[in-house]
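Trainee: This is a predicted model, with the sequence first.
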Amino acid sequence: MEFLHQLWLQDERWEVGQPAIVDSSAAYQPQQLHDQSGQCARWLQGLGVRPGNRVMVVADASFSSICMLAACSMVDATFTIISPEVPIIRRSTIVNEIEPTVILVDSLSAVAPEFLTLDPVFRRYQWSVTSLTGVDVFRTRAVGTDAAWIVFTSGSTGKPKGIVMSHAAVLSFWDGLIAHMQPPLGSRYASLSPLQFDFSLLDIGLCLGSGTTLYFPNRLLLHKPTQLLKVLSQWGITHMSSVPTVWKLMLKLCGKDISEFTSLKRIVFAGEHFPAEHMRSIHDQLPGVDFYNIYGQSESIACTFEVLGPRYFLSETPHAPIGKGHRAIEMMLWDSDGRRISEPDQIGELVIRGLPLFSGYWKLPKETATRLIDDPAYPEFAHKVFKTGDNCYFDVQGCFYFVGRCDNQIKVNGNRVELEEIERHLNAFDGISNSCVLTVGDGQDTELHAVVVVQVGGQSPQSLEAQLRAHLSGVLPGYMLPRKYHLREDIPITANGKNDRQKLKSLLVLD
């Protein structure tokens, strides 16, 4: 098996009558997935798409969009997915970067009209297409090391950064994921992430590669948590995959209704910290549910999977365990001098090696060279390791724990501070649904400001601030205590569901 469509389109994995995909419009059988993917592939070839070309797909997750992604794999085209909600400036930047042969737009999505040049031949698939001047490539056959997709994330310079993943890397990851999770027969798995987020691609590979029915709720329901919960319950969902922000909203707006979601057995999450307080609230209503923490970077999709049971969220553990890594990778810690850390409970940068690593950053060779470096254990060969930029430590059993980003590690009066550590303690305070710690000033003048979202009102800002100060003073040293507090109804998040620190800073007066 060399290509992602070969994993997705294996009909023998499915029981008779079991749908492969259910979206807001209908349920689709495995044979329909196989047949329509083939039709889409032939259509792409008719448009002039050739091996090595890039195809931009502007769409939400649905049966139709999955067929199109499979078709790209079948013709050996590299796809880039853009959410219909992405602003035109960012979308145009990505178009200029990858120079796609075609841009495919799901006409059912709410998308700006500048890409909607309708092709009548393809209207029956409810897609539209814009042809561009693609870059010729020189390939005569496809191989597994060809690029399967380019996923764009926020770059440190403010410009989107493309992460190139090969078929071989993706399949190696999915192999480790399927072996580790092994959804039971009859599982119903709901994916709530936007299609452009590689967490969604993780869900697709897991389900279609293991014979698990994949459900795509209408993403508009994310703004209507009560209705979303009702739909998931009606579908009999057993596994729900989303960023924790989705659960924060449901707990805030329809928390008492969660007890009716009796079919749910596992909550799968990634991308951000899941507050232990929220896990406890869900567990109180659904005692049989466990929490599956998927940790990693887009450069490897993910690297660890760990079940968090009551022993974690009913205790006062400061950091969530992330596991030991799946079978296709090795995880290690390096100190600031690049030496491997062999003793437990010492913080260092997480470095990983193995087949599931990305090929490089699109058109960024210098940045690629700083993160994807030669393996010092094998300097004579072309083996690479990836410096993740994450600070972690491991315990005596070899289980790793995430501490925070290296770039969110700052110095306050000469002391090292992890912003995520302060946020964890803020999120643990009763009534706080989200928080974000920002820095103001530089060097010796650096100050910490805490932005918090209150789940339950009824008290003055001054009273809440005093309680938060007392709470943090009991668990953190003085240099880690925020100087000022800002109360907001929400915190802006990125398209991938994470706190948007830069946008938040622009919305506040920090002095």
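Mentor: Sure thing, it's come through.

Trainee: going forward, measure contacts between C-alpha atoms and count neighbours the same way
Mentor: Will do.

Trainee: what does the helix or strand hosting L202 contact?
Mentor: Element membership for L202, per DSSP states H and E: helix 198-210. Helix 198-210 is contacted from outside by 7-10, 13, 20, 151, 174, 177-178, 182-183, 189, 191-195, 212-214, 241, 270, 298, 301, using C-alpha atoms under 8 Å, 6 or more residues apart in numbering.

Trainee: chain center to the longest helix seen in the chain, what's the gap?
Mentor: Using DSSP state H, we find that the single longest helix of the chain is helix 30-46. With C-alpha atoms, centre = their mean, to the nearest Å as the basis, helix 30-46 stands 27 Å off its chain's centre.

Trainee: One more to weigh against that first structure:
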Amino acid sequence: MQRIDQLLGRGAPNAPALVDRDRSLDYGEMAARVAAIAGGLSAHAAPGDRVAIWLPKGLEAVLALFAVSRAGCVAVPVNPVLRGQQVDHILADSGAALLLTHRQRAAALAAPPCPLLLVEEDWDALEASPPAGDDAPGGDRLAALLYTSGSTGLPKGVMVTHANMLVGARSVATYLGTRADDRVLAVLPLSFDFGLSQVTTAFHAGACAVLLDYLMPRDVVQAVARHGITQLAAVPPLWVQLVALEWPVGAVAGLRTLSNSGGRLPVPTVRALRALFPHARLHLMYGLTEAFRSTTLPPELADSHPDSIGRAIPDAEILVVRPDGSLTDDGEPGELVHCGPLVSLGYWQDPERTAQRFRPAPPASRLGGMAVWSGDTVVRDADGLLRFVGREDETIKTMGTRVSPTEIEELAYQSGAVAQVVALGVADDMAGHRIRLVASPAKGLSPVQAEKQLKAHMKREAAPYMQPASIIWLEQLPVSANGKLDRAGLRSAYAQTIASARRG
């Protein structure tokens, strides 16, 4: 299998492949429509051209993504929540030859740098086109540009090959145990590698992907019950909200597999998930857009190691190294380095940033080649399990000591006072940094009650240099376009001097 559209050949022709509200397609119907749309796209874009897709998560978006592959072009999925200037940047940066979107979205672009195809006007003609041939190249050819959310600086496109995506789908389907009778709820953006993975993993197994653009977390619960969902993946902010809701007995009983990525899940949320879904397998994962997915914790260890991100997934080699590239000892912090066939080609037209993150594998690597040096600090224990410590660029240096925001946040979660929390370092002439927490209160607590409980816990459990100098309470913490906590946005908004903050 060479191209990602050929995943559609893995399902039985009459088996359900895709559900979008009241519309559905089986594998045979989907393959035929993808071939026709690819034929239509070939009249507007040449092989190797970048084709941007700025559509809500729905049947058309999925068909277009796979049709771009069949046509030999490069897909550029654009997060539907992005707006004019961000989309303009992605179109210009990718050198898109074509944009497929809706009329209303097109109107928000001041001067699109490429021709447009509008669903309202052009979709029927695309689907009525003679089918494209099946000879477009795949393998190590570029399949997609996945743009990061742009929380720090302008979004950058990660160059993902067909092989990256196919190996990733196989790897994830293997360790999740995805089967043809699974129904996978896709709640994350298709422009996000974790979101796109829900679809490719389902298709690899011949399972059914159910698309959901949710407005409220309760919509997810209702969709799980309505569609008989067996697999559900989410990022930490959504899981925090989902465990606080009432779930129908049937929906709980039907879920077989849960997974988390896009940030470490707070231990109290892990415990809550295990209590709410005692019969489901919970996978705590770690991933990088630059290498798709890196680690997963075996579900049978979720209760005993709820703070771990596990071990390397199939087809990945994960090393923990010192600054000189040598392997760390057990218990010694080091940088996580990902080697193997999931490593992408780097950043689109950005050799400088590519050279910083993509470097030759450490000498101890079995697989060699180019590796992703994540910039993330982890610790490996004697059993080979990894624990996430933090990112170097987020480390707080206070009173001469380096402190991981993750460690502070975990202490805050243990207090039971917060639903969500982010620890920030704020510049201070005397201490270097002071610690500020931005948090939302736990259910049933007012900000005043939560602050009293949190401070008492931190005073008991945290070293003096880890005590927060100030706490800012929000009803809910903001999230990025991919649904993850918007740490960069919070730093920008709340990294002013401590003196100006409200003190407890």
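Mentor: Nice, thanks for sending it over. Note that the structure is a prediction, hence the values are computed from the model and not measured.

Trainee: what's the mean deviation for the helix holding L202 of the first structure versus the second structure?
Mentor: On superposition with the second structure, the mean distance recorded for helix 198-210 of the first structure (mean C-alpha distance after the TM-score superposition for the first structure) is 0.9 Å.

Trainee: That helix: how far from the chain's middle?
Mentor: Per C-alpha atoms, centre = their mean, the centroid offset for helix 198-210 of the first structure relative to its chain is 12 Å.

Trainee: The aligned partner of L504 of the first structure in the second structure: which element?
Mentor: Aligned by TM-score structural alignment, L504 of the first structure pairs with L490 of the second structure. Here L490 of the second structure, judged by DSSP H and E, is contained in helix 487-494.

Trainee: how much space between the most centrally placed residue in the first structure and G338 of the first structure?
Mentor: Closest to where the C-alpha atoms of the first structure average out (C-alpha atoms, centre = their mean) is F199, at 3.8 Å. Counting by C-alpha to C-alpha, to the nearest Å, the gap from F199 of the first structure to G338 of the first structure is 30 Å.

Trainee: Same check on W247 of the first structure?
Mentor: Distance from W247 of the first structure to G338 of the first structure, by C-alpha to C-alpha: 39 Å.

Trainee: try L510 of the first structure
Mentor: 37 Å.

Trainee: Comparing those two, which residue is more hemmed in?
Mentor: L510 (14 against 11; other C-alpha atoms under 10 Å).

Trainee: Can you tell me the closest non-neighbouring residue to the more buried one?
Mentor: Once flanking residues are discounted, L510 of the first structure sits nearest to V440: 6.9 Å by C-alpha to C-alpha, 6 or more residues apart in numbering.

Trainee: aligned partner of that neighbour in the second structure?
Mentor: Using TM-score structural alignment, V440 of the first structure pairs with V426 in the second structure.

Trainee: these two touch, right, that match and I498?
Mentor: Yes: checked against C-alpha atoms under 8 Å, the pair V426 of the second structure and I498 is within contact range at 6.8 Å.

Trainee: sorry, back to before: run the angle between the helix holding L202 of the first structure and helix 30-46 for me.
Mentor: Going by axes from the mean of the first three to the mean of the last three C-alpha atoms, to 10 degrees, helix 198-210 of the first structure is angled at 120 degrees with respect to helix 30-46.

Trainee: still on that earlier bit, contact partners for the match of V440 of the first structure?
Mentor: Residues near V426 of the second structure by C-alpha under 8 Å, 6+ apart: H433, R434, I435, R436, A495, Q496, T497, I498.

Trainee: Look up which helix or strand it falls in, please.
Mentor: strand 418-428.

Trainee: Give me the mean deviation of that strand from the first structure.
Mentor: Taken over the aligned residues, the distance from strand 418-428 of the second structure to the first structure averages 1.4 Å (mean C-alpha distance after the TM-score superposition for the first structure).

Trainee: I'd like the distance from that strand to the chain centre, please.
Mentor: Mean-position distance between strand 418-428 of the second structure and its chain equals 22 Å (C-alpha atoms, centre = their mean).

Trainee: How about the secondary structure of the equivalent of G186 of the first structure over in the second structure?
Mentor: Matched by TM-score structural alignment, G186 of the first structure corresponds to D181 in the second structure. The three-state assignment at D181 of the second structure reads coil, by DSSP: H, G, I helix; E, B strand; the rest coil.

Trainee: Near the nearest residue to D181 of the second structure once chain neighbours are set aside, how many residues? Count them for me, please.
Mentor: Distances taken as C-alpha to C-alpha, 6+ apart place A207 nearest to D181 of the second structure, at 5.7 Å, with adjacent residues excluded. A207 of the second structure has 26 neighbours, counted by other C-alpha under 10 Å.

Trainee: do the same with A147 of the first structure
Mentor: 26.

Trainee: How much space separates it from E277 of the first structure?
Mentor: As judged by C-alpha to C-alpha, A147 of the first structure and E277 of the first structure stand 41 Å apart.

Trainee: Over to G158 of the first structure?
Mentor: Distance from G158 of the first structure to E277 of the first structure, by C-alpha to C-alpha: 33 Å.
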